[in-house]
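A.B. asks: Build me a model:
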Amino acid sequence: MNPQGERWTTDQVLALAPDEASRKAGGKLATPGPWSDTGAGRSAVWGLCKGSGKKPYQTVADVKGQAFRCSCPSRKFPCKHALGLLLLWAGTEGAVADGEPPQWAGEWLDNRREHAAGRTDDGVPGGGAAARAPADPEAAERRAERRMQRIGAGATELEQRLEDLLQSGLAAAGRTAPWDETAARMVDAQAPGLAARVRELGPVAASGPDWPTRLLEECALLHLLTRGFLGIERLPDPLAATVRARVGLTTEAAGLLAGSDTTAVRDRWLVLSQQDSDDGKLTTRRIFLRGERTGRMALHLSFGGPHRPLDLALPPGLVIDADLTYYPGARPLRALLGERHAPAAPGPVPPGCGVDAALAAYGDTLRDDPWLDSWPVVLADVTPIPAGDGEGWQLADALGESAVPLDPRCLGRTGLWRLVAISGGEPVTVFGECGHHGFRPLTVWDPTPVAL
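C.D. replies: Here you go, the predicted model:
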């Protein structure tokens, strides 16, 4: 019996790894030697892995729910033991025998599934408890009103500082502009989105040729955002939701699911990529999906920390029949994963578009959300080639008539050469984010998906 309905490939397992070191360490454990009491059943895989101590580590993976538990002290998620166990199960049929989970694994699986109905997939309490109204709606409304007033005061102050900057001239901005102080003021105003954009102004100033133009562009976008918030009551609802999100006002997952104006979208969603980032305090997991019927893109965000591991893991290449609920906005992208109607299964290579169509898609989204840095697209039949000026690389279409530069900030040397090696000079299908810095490749199909 296969606990998932379809056996994962090794590439799908490795796509779960938080970093290259974990991939290598997990690969070393993908042999029967260090394992005992392994088994598969009830949509799970489990086993005991010999470690440096007297007691072996208890490792279990909920394959259906893409969740993991291990008794080792590692802060990586999934740890090398979970990766090794899944690689052992995926690599050789029969290496992990069918059976019933032992008590320690069964209890964890039962607890997960009992609580599944009461939690949303990004780790925020949901379901029945989350859908209930706040204990004191009037108090919540007063708190929200006070925060809007604070953000409004912060936006007004920021407007004045931008005006002072333009009147004094951009030439001295790199020396005199108090970026950190201004950002701190926006944090005090409970506007983290404004604070983040202000911090980004500092590195632009005096940062190379034509920096005044780039700084002016960023100041203009910031001015547009503050003016939009100060006049938010006059904006259409979708644009107002976008402005709220950009200044840092979040929509609670529980409120989104309980809202009367939100409708879940059911589709067969192909997992295009999964990426983790860690700022030392919080781990953020970004999972991009694309609807088979609707063609819609979706971004699922989840967050974890030292005492709150990430639960949801979806390797690229899987297809899940599930409901997604989009967060409000002028161009909705972020979504919550709701009910799943069937086990995940391997999916096909996604259909893609050409370079010109990808650039047009990004330009089209900017009309609705001018603060958008990039938009997810699948490029079909593109080949990585050196740029014409000898600096950097680009993806060229099949005819060589159009090309998009690869974002030099986002693709490390290892990822670049992996992409080039997989292509071998031949056209490939690549998923990534297309933006004003270029194209950031995340997954390439060969023909199975490979994370970059």
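
A.B. asks: rest of the way, CA atoms for contacts and neighbours
C.D. replies: OK.

A.B. asks: how much space between Phe288 and Leu333?
C.D. replies: Distance check for Phe288 against Leu333: by CA to CA, to the nearest Å, it reads 9 Å.

A.B. asks: list residues touching both of these two?
C.D. replies: The overlap between the contact sets of Phe288 and Leu333 (CA atoms under 8 Å, 6 or more residues apart in numbering) consists of Met297, Ala298, Leu299.

A.B. asks: The residues you listed into JSON lines, with extra columns for distance to Thr262 and secondary structure?
C.D. replies: Conversion of the shared contacts of Phe288 and Leu333 to JSON lines gives the following (distance: CA to CA, whole Å; DSSP: H, G, I helix; E, B strand; the rest coil):
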{"residue": "Met297", "distance to Thr262": "17", "secondary structure": "strand"}
{"residue": "Ala298", "distance to Thr262": "15", "secondary structure": "strand"}
{"residue": "Leu299", "distance to Thr262": "17", "secondary structure": "strand"}
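
A.B. asks: Spatially nearest residue to Pro408 (excluding sequence neighbours)?
C.D. replies: Gly392 (7.1 Å; CA to CA, 6 or more residues apart in numbering).

A.B. asks: doesn't Gly412 make contact with that neighbour?
C.D. replies: No. If you go by CA atoms under 8 Å, Gly392 and Gly412 don't touch, sitting 11.6 Å apart.

A.B. asks: Same drill for Phe288 and Leu333, tell me which one is more crowded.
C.D. replies: Between Phe288 and Leu333, counted using other CA atoms under 10 Å, the more crowded position is Phe288 (26 against 19).

A.B. asks: Tell me the helices and strands packed up against the one helix or strand that one maps to.
C.D. replies: Taking DSSP states H and E as the criterion, the element that holds Phe288 is strand 283-291. Helices and strands touching strand 283-291, as assessed by 3 or more CA pairs under 8 Å, 6 or more residues apart in numbering; DSSP states H and E, comprise strand 265-278, strand 297-304.

A.B. asks: Tell me which of those strands sits nearest to Val378.
C.D. replies: Checking these against Val378 by CA to CA gives strand 265-278 as the closest, at 8.8 Å.

A.B. asks: show me where the stretch 101-250 of the chain has helices.
C.D. replies: Read by DSSP state H, counting those that start in this stretch, the stretch 101-250 of the chain holds these helices, from start to end of the chain: 103-116, 127-131, 137-168, 173-176, 179-188, 192-204, 211-230, 237-247.

A.B. asks: Using a markdown table, lay out these together with distance to Thr325.
C.D. replies: Written out in a markdown table, the entries for the helices of the stretch 101-250 of the chain read as follows (distance: least, CA to CA, whole Å):
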| stretch | distance to Thr325 |
| --- | --- |
| helix 103-116 | 17 |
| helix 127-131 | 13 |
| helix 137-168 | 23 |
| helix 173-176 | 43 |
| helix 179-188 | 29 |
| helix 192-204 | 23 |
| helix 211-230 | 25 |
| helix 237-247 | 15 |
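
A.B. asks: One more sequence to fold, the one below, so I can look at both together:
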Amino acid sequence: MTLSADQILDLAPDPASRKAGQDQAKPAKWQGLGRAGSVIWGEIKGSGAAPYRTVADPSGPAAKCTCPSRKFPCKHAIGLMLVAAAGAPPEAEPPDWVGAWIRGRESRAAAAGRAEETAKPVDARAQDRRRQARDAKVAGALDELDLWLRDLMRRGLAVARAEPYAFWDRMAGRLVDGQASGLARRVRALPGLAAAGLRPGAAAPEAALAFGVGRLALLVRAARRLDALAPEQAAGVRAAIGFPVGAEELAARPGVSDDWAVLAHTVTEEDRLTVRTVWLVGRRTGLPAQVIDFAAAAAALPLMPSPGRDCAGSLAFHPGEPPLRAVFRDGAVVAGAAALPAGGTVAQARDAFAAVLARAPWTERWPVCVAGVRLGHLAGGGGLAAGDATGCLPLRADPHLPAVLAVSAGQPVGLFGLYDGFGLQVLAVTAAGRRFAVPAQDPRPILLLAA
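C.D. replies: All right, here's what the predicted structure looks like:
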């Protein structure tokens, strides 16, 4: 698989590595460049007496370098792949150190295959005992959360808004102990709602907090009535609580084939993990999809197409109603950049979110596309909003909003973002036939994707 420069830069574990990798992408800095199939190699002068030896396989992606960096891939591996992307090095016989790396990869792959073949059969009885023990823990966590929510409402939300973060974090910690990590995350988000800096004229912070508490209460009630729910609804409740979806269960899910437009990437840090969310929409099916990948600190995330591109492939959606989170089943084949899928009106975006809430009232936000909206300030000194003849959507406060306003130039634009019932978090913009995206982790204010 041939990677573009943007895709190679997406492999960087952090912005500093991205910039440093670009600095190493000068052929004059390298010596002994060569290629054998998809494997490329070269040597580059570093701080030591001997040059660093770097080898990479972009199709993996995989890389190794003799530099002391603990990041993967290091800046030299990124630079080497960028050099190769700009012009393939000549075919050559791999030197001994490259051959040893290739043989090591082949040996590890063979060992992994043998281990899979000789893996012990699953102990169904032990697995069932573990499942029952977790169900009991989660049931206890649900009881404790229900009591806590009732006490919260008895005291009043105005009092709750004055509580320090430790008040919410203690409850979240007890939910983690009860193996209900999804509920814990939602509890930790409540103080943010309580202190939400919603602009004048918009909903009061108490309204946002009441909405969040109400979602939690509905989720607790649904969790106690799983047997009365449809299978997909019950699966969605379990996922919201924090139950994982097993590999076997996901493998049994049907695949959905389509040309998927990659709309945006978002990257966050959670518990020393880098979490990347890729937002897509099917061009034929119209289905939105959320692909989430995790990586430990300083490790590279799996390769995914950049925003502004299309990828042809099959997605397997996690159980849930409505479906959203998914994984690529047969990989992504990157095609050329294409136009942003057509969006609807503001009223249609609100109706779409309302329809999702009717099916899953605990939904926190939903991806929407709107077209032909103009950006402006709300009356009374409020923040930015996107509006058309059917209404307006307040825009969530974000450092990139001034850039979004600038590229709109007062003309109608298309927006893609995440709507939570109170405001839209803008992730991509179409203006004057050009596509822009809010960068996932790049320090630049906004990125031009396609003219």
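
A.B. asks: quick one: TM-score?
C.D. replies: Scored by TM-score structural alignment, normalised by the length of the second structure, the superposition of the two chains gives a TM-score of 0.79; 428 aligned residues with a CA RMSD of 3.8 Å.

A.B. asks: returning to what we had before: would you mind giving the helices of the stretch 101-250 of the first structure as JSON lines with mean neighbour count and distance to Leu256 of the first structure added?
C.D. replies: Conversion of the helices of the stretch 101-250 of the first structure to JSON lines gives the following (neighbours: other CA atoms under 10 Å; distance: least, CA to CA, whole Å):
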{"stretch": "helix 103-116", "mean neighbour count": "14", "distance to Leu256 of the first structure": "17"}
{"stretch": "helix 127-131", "mean neighbour count": "16", "distance to Leu256 of the first structure": "9"}
{"stretch": "helix 137-168", "mean neighbour count": "15", "distance to Leu256 of the first structure": "16"}
{"stretch": "helix 173-176", "mean neighbour count": "14", "distance to Leu256 of the first structure": "41"}
{"stretch": "helix 179-188", "mean neighbour count": "18", "distance to Leu256 of the first structure": "25"}
{"stretch": "helix 192-204", "mean neighbour count": "19", "distance to Leu256 of the first structure": "20"}
{"stretch": "helix 211-230", "mean neighbour count": "18", "distance to Leu256 of the first structure": "21"}
{"stretch": "helix 237-247", "mean neighbour count": "20", "distance to Leu256 of the first structure": "12"}
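
A.B. asks: quick one, which of these is nearest to Pro447 of the first structure?
C.D. replies: With CA to CA as the criterion, Pro447 of the first structure lies closest to helix 103-116 of the helices of the stretch 101-250 of the first structure, at 33.5 Å.

A.B. asks: Spell out the secondary structure type for the closest residue to Ala105 of the first structure other than its chain neighbours.
C.D. replies: Residue nearest to Ala105 of the first structure in three dimensions, not counting chain neighbours: Val60, with 6.2 Å by CA to CA, 6+ apart. Taken by DSSP: H, G, I helix; E, B strand; the rest coil, the conformation at Val60 of the first structure corresponds to strand.

A.B. asks: neighbours of Val60 of the first structure, just the number please.
C.D. replies: Counted with other CA under 10 Å, the burial measure for Val60 of the first structure works out to 29 neighbours.

A.B. asks: sorry, back to before: report the aligned residue range of the second structure for the strand holding Phe288 of the first structure.
C.D. replies: Mapped onto the second structure with TM-score structural alignment as the criterion, strand 283-291 of the first structure occupies residues 274-282.

A.B. asks: what's the angle from the strand holding Phe288 of the first structure to strand 297-304?
C.D. replies: Taking axes from the mean of the first three to the mean of the last three CA atoms, to 10 degrees, one finds strand 283-291 of the first structure and strand 297-304 inclined to each other by 160 degrees.

A.B. asks: for Val346 of the second structure, what are its contacts?
C.D. replies: Shown in contact with Val346 of the second structure (CA under 8 Å, 6+ apart): Val370, Val373, Gly387, Asp388, Thr390, Gly391, Cys392, Leu393.

A.B. asks: What's the separation between the second one and Asp388 of the second structure?
C.D. replies: Computed as CA to CA, the Val373 of the second structure to Asp388 of the second structure distance reads 5 Å.

A.B. asks: which one of these two has more residues nearby?
C.D. replies: A direct count of neighbours by other CA under 10 Å for Val373 of the second structure and Asp388 places Val373 higher, at 25 against 17.

A.B. asks: Distance of the residue nearest the centre of the second structure relative to Gly423 of the second structure?
C.D. replies: Per CA atoms, centre = their mean, the C-alpha nearest to the average position across the second structure is that of Thr277, at 0.8 Å. In this structure, Thr277 of the second structure lies at 20 Å from Gly423 of the second structure, with CA to CA as the measure.

A.B. asks: now Val281 of the second structure
C.D. replies: Taking CA to CA as the measure, Val281 of the second structure and Gly423 of the second structure are separated by 21 Å.

A.B. asks: before we move on, what about Ala403 of the second structure?
C.D. replies: 18 Å.

A.B. asks: These two: who's more crowded?
C.D. replies: Between Ala403 of the second structure and Gly423, counted using other CA under 10 Å, the more crowded position is Gly423 (22 against 14).

A.B. asks: how about Glu91 of the second structure, what's its partner in the first structure?
C.D. replies: Structural alignment (TM-score structural alignment) places Glu91 of the second structure against Gly99 in the first structure.

A.B. asks: actually Ala126 of the second structure, not the one I typed
C.D. replies: Using TM-score structural alignment, the partner of Ala126 of the second structure in the first structure is Ala139.

A.B. asks: Ok, Thr363 of the second structure next?
C.D. replies: Matched by TM-score structural alignment, Thr363 of the second structure corresponds to Leu372 in the first structure.

A.B. asks: On the three-state scheme, its match is what?
C.D. replies: Of the three states, Leu372 of the first structure takes coil according to three-state DSSP.

A.B. asks: Now it: closest residue in space that isn't a chain neighbour?
C.D. replies: Computed as CA to CA, 6+ apart, the closest residue to Leu372 of the first structure that is not its neighbour in sequence is Leu366, at 6.4 Å.

A.B. asks: Counting neighbours, which bits of the helix or strand containing that neighbour end up buried?
C.D. replies: Counting by DSSP H and E, the element that carries Leu366 of the first structure is helix 355-368. For helix 355-368 of the first structure, a neighbour-count test (16 or more other CA atoms under 10 Å) marks Val355, Ala358, Leu359, Tyr362, Gly363, Thr365, Leu366, Asp368 as buried.

A.B. asks: That concludes my questions; thank you for your assistance.
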